[in-house]
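K.L.:
Here is my input; please provide its structure:
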Amino acid sequence: MPQTIRPTRPSTVNAAAVAARTRLTTALASLDTAKREYEIAVVTSSRAQQLLDTLEGQRARARADADDAAAVYITALRGGSQLAGLSDIDVVFRTGGDLLGGLGSLDRLTGLAEDIDVLAERAERTAARADELDDRAAAAQRTVDEAGLAAATRAVDAAEKAVEAARSSLAQAASTAAVEVSALIDLPLDSGQLSELGWTAPVVGRVTDGFGWRLDKPLANVNDFHAGTDIAAPCGTPIFAATGGTVVEARSFGTYGNWVLIDHGAGVSTGYAHILDGGTLVSVGDRVAAGQTIAVVGNTGASTGCHLHLELRLDGIAIDALPFFAARGVTLG
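P.N.:
Okay, the predicted model is just below:
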């Protein structure tokens, strides 16, 4: 019996892709953090600026009030000083002998003297209010300055550039991995069992997604790494066994929906996912032949439309089905 040659494991082939994907995940997390910090800085800066604008207006009015109060107090104080050296008769005579005018001046000066303490208190109060608003405005200005909006903007820009670099690195690594996996298929056909049974396309349709890392996932709950080949076909389209073997799984399988796994021997197996509800035509333990109808296309599990997810495994490890089938004379899609 010819010796079966095992290709290098995908875990080795895709090591660079795994590292690149990790870098991208880290970069995306950093970008999310930078964006959140930027949003916080925007809100903080905006609120502080609004408060600062309000306080600036209040401060200007308070300072003007304080200046006016001080001026009135000083004027009253000077008037009181002049009054202190005058007798009542002096006040009357200084009015030019007008008794009524003199008495009126006397009343005004007396009232002014009595109000000096009140005016002093008012001047102190308005000055204190102006000082308080000065302090609050200065604090608001510090908040605006310390919000770090400019720094947060620079951080977002840097994080976005890091994400783009990581995406580019991942795309390059995925491309390299695909080339390396394809090169692994330049091997002799597997041992007699597979070559004697032959291979066939499992469904007639169009390839819509290939094997490898995905930059953009179709659904949030699916893996970043696509372990198979998607072939679009109308729901109800027959699915054929790619080659002869034994059914080892026929069940509902999480995001794969309805699923069938066939063991072909020599460590090779094929899996068929998203089968229509009620569309599984085989059971565990069944022996199937190449080209035998085993199921029909569906849209179960994490699927965005009717299609077959074809998965090829070597010793339980998923590998790219396209070059493997091509090496056996079968074109998928």
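
K.L.:
going forward, measure contacts and count neighbours with C-alpha atoms only.
P.N.:
Fine.

K.L.:
Count the neighbours of residue 116 for me.
P.N.:
20 (other CA atoms under 10 Å).

K.L.:
actually residue 12, sorry about that
P.N.:
Every residue meeting other CA under 10 Å relative to residue 12 is counted, giving 11.

K.L.:
Check which helices and strands the helix or strand where it lies is in contact with.
P.N.:
According to DSSP states H and E, residue 12 maps onto helix 10-13. Packed against helix 10-13 by the contact rule (3 or more CA pairs under 8 Å, 6 or more residues apart in numbering; DSSP states H and E) you find helix 149-184, strand 317-319.

K.L.:
Comparing these, which comes out most buried?
P.N.:
Most buried of the helices and strands packed on helix 10-13 by mean neighbour count (mean count of other CA atoms under 10 Å) is strand 317-319; its value is a mean of 20.

K.L.:
who touches it?
P.N.:
By CA atoms under 8 Å, 6 or more residues apart in numbering, the surrounding residues in contact with strand 317-319 are 9-10, 181, 211, 227-228, 311-313.

K.L.:
ok, of those residues, which come out buried?
P.N.:
10, 181, 211, 227-228, 311-313 (16 or more other CA atoms under 10 Å).

K.L.:
Could you check how far residue 167 is from residue 214?
P.N.:
Distance of residue 167 to residue 214, computed by CA to CA, to the nearest Å: 10 Å.

K.L.:
Endpoints of stretch 179-198, how far apart?
P.N.:
The straight-line separation of the ends of stretch 179-198 (CA to CA) is 25 Å.

K.L.:
which one among the buried ones among the contacts of strand 317-319 gets closest to residue 305?
P.N.:
Nearest to residue 305 out of the buried ones among the contacts of strand 317-319 is residue 228 (CA to CA; 15.9 Å).

K.L.:
how near is that closest one to residue 281?
P.N.:
Residue 228 is 22 Å from residue 281, by CA to CA.

K.L.:
Name the next helix or strand following the helix holding residue 12 along the chain.
P.N.:
Following helix 10-13 in sequence, per DSSP H and E, is helix 15-84.

K.L.:
After that following helix, which helix or strand is next?
P.N.:
With DSSP H and E setting the assignment, the helix or strand that follows helix 15-84 is helix 88-93.

K.L.:
who does that next one touch, helix- and strand-wise?
P.N.:
helix 99-146.

K.L.:
Work out the gap between the helix it packs on and the centre of the chain.
P.N.:
55 Å (CA atoms, centre = their mean, to the nearest Å).

K.L.:
Let me know the angle separating that helix from helix 15-84.
P.N.:
170 degrees (axes from the mean of the first three to the mean of the last three CA atoms, to 10 degrees).

K.L.:
before we go on, could you also do this sequence so I can check it against the first one:
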Amino acid sequence: MRVSNAPKTSSGKVQRQSALACLNNIELLINPAPNSCLSSGFGNKGRKHRGIDYHKRPVGDVIAACNGIIRTITYRQKDFGNWLVIDHGANVYTAYGHLAKVNHNLRVGMAIKQGQTLGIMGETGNGANGLHLHFEVRKGNVQNPKGWWGLTAVDPFQLAGQCH
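P.N.:
Next up, the predicted model:
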């Protein structure tokens, strides 16, 4: 598989990377789609890609990157389709897009645990590039005038490692 906008590496060999990222003392899983492959990295690729895409065949579960509170469960037809946002505290948020479905028992305001299943990877919204998960990490005060879009998008590969 060709990876667009892949994170920088020093060789053509398999790169081992920490499974965790640390942001504001919050430890997040870098890959919330177990046993999947990176299909698109963070940054510019014709347009600003503010997240990371993961692909898996057959499709699999999408899990919470960290403990938190579900802030948004919605359907965004023009972009991310089934979209779920979790507030992890300390002004750290994660979002999960293009889900085929969100688990029916999840509700806004519900506490979630790291590793808890959120839904299944899909291609809803503009996910016409095939089945995948669009995963975003953002930081900042969500009470800004732009809400989610006013937060700073963060590349979790730049935060790799455990919090100390």
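
K.L.:
returning to that earlier point: the helix holding residue 12 of the first structure corresponds to what range in the second structure?
P.N.:
With TM-score structural alignment applied, helix 10-13 of the first structure matches no range in the second structure.

K.L.:
Go ahead and flag the most central residue of the second structure.
P.N.:
residue 135 (1.9 Å; CA atoms, centre = their mean).

K.L.:
mind listing what the corresponding residue of the first structure for residue 91 of the second structure touches?
P.N.:
Matched by TM-score structural alignment, residue 91 of the second structure corresponds to residue 267 in the first structure. Residues in contact with residue 267 of the first structure, defined by CA under 8 Å, 6+ apart, are 313-316.

K.L.:
If you rank those residues by neighbours, which is first?
P.N.:
Going by other CA under 10 Å, residue 313 tops the contacts of residue 267 of the first structure with 19 neighbours.

K.L.:
Which residue of the second structure sits opposite that one in the alignment?
P.N.:
When the second structure is aligned by TM-score structural alignment, the residue opposite residue 313 of the first structure is residue 138.

K.L.:
cool, residue 136 of the first structure as well?
P.N.:
Using TM-score structural alignment, residue 136 of the first structure sits opposite a gap in the second structure.

K.L.:
I'd say residue 136 of the first structure and residue 55 touch.
P.N.:
Yes. The pair residue 136 of the first structure / residue 55 is scored as a contact, 7.3 Å apart, by CA atoms under 8 Å.

K.L.:
and the gap between residue 64 of the second structure and residue 83 of the second structure?
P.N.:
13 Å.

K.L.:
residues touching the nearest residue to residue 280 of the first structure once chain neighbours are set aside, list them.
P.N.:
Of all residues not flanking residue 280 of the first structure in the chain, residue 295 sits nearest, at 4.5 Å (CA to CA, 6 or more residues apart in numbering). Neighbour list for residue 295 of the first structure: 238-240, 275-276, 279-282 [criterion: CA under 8 Å, 6+ apart].

K.L.:
Could you do residue 70 of the first structure as well?
P.N.:
With CA under 8 Å, 6+ apart, residue 70 of the first structure has these contacts: 120, 123.

K.L.:
Quick check: the gap between it and residue 100 of the first structure.
P.N.:
31 Å.

K.L.:
ok, now residue 152 of the first structure?
P.N.:
Residue 152 of the first structure is 75 Å from residue 100 of the first structure, by CA to CA.

K.L.:
And for residue 76 of the first structure?
P.N.:
The value you get for residue 76 of the first structure to residue 100 of the first structure, if CA to CA is used, is 23 Å.

K.L.:
Have a look at these two and say which one is more surrounded.
P.N.:
Each of residue 76 of the first structure and residue 100 has its neighbours counted (other CA under 10 Å); residue 76 has more, 21 against 11.

K.L.:
coming back round to it: then the residue nearest to residue 280 of the first structure would be within a helix, right?
P.N.:
No. Counting by DSSP: H, G, I helix; E, B strand; the rest coil, residue 295 of the first structure falls outside a helix, being strand.

K.L.:
Show me what it lines up with in the second structure.
P.N.:
Match for residue 295 of the first structure (TM-score structural alignment): residue 119.

K.L.:
out of the contacts of residue 267 of the first structure, what pair is the most spread apart?
P.N.:
313 and 315 (6.3 Å).

K.L.:
got any residues that touch both of those two?
P.N.:
267-269.

K.L.:
picking that back up, what helix or strand is the match of residue 313 of the first structure on?
P.N.:
Going by DSSP H and E, residue 138 of the second structure is part of strand 133-139.

K.L.:
contact partners of that strand?
P.N.:
32-33, 50-55, 62, 80, 91-99, 121-122, 151-156.

K.L.:
and these, which are buried?
P.N.:
For these, buried by 16+ other CA under 10 Å: 32-33, 50-55, 62, 80, 92-99, 121-122, 151, 153-156.

K.L.:
Those residues in helices, which ones?
P.N.:
Per DSSP state H, helices hold no members of these.

K.L.:
roughly how far apart are residue 127 of the second structure and residue 133 of the second structure?
P.N.:
Residue 127 of the second structure is 9 Å from residue 133 of the second structure, by CA to CA.

K.L.:
Overlap of the contact sets of these two?
P.N.:
residue 98.

K.L.:
More neighbours: these two, which one.
P.N.:
residue 133 (35 against 20).

K.L.:
do you know how far that one is from residue 31 of the second structure?
P.N.:
10 Å.

K.L.:
Take the helices and strands packed on helix 10-13 of the first structure and write them to CSV, including distance to residue 117 of the first structure.
P.N.:
Shown next, in CSV, are those (distance: least, CA to CA, whole Å):
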stretch, distance to residue 117 of the first structure
helix 149-184, 49
strand 317-319, 93
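
K.L.:
wait, which of those is closest to residue 290 of the first structure?
P.N.:
Comparison of those against residue 290 of the first structure by CA to CA identifies strand 317-319 as nearest, at 20.2 Å.
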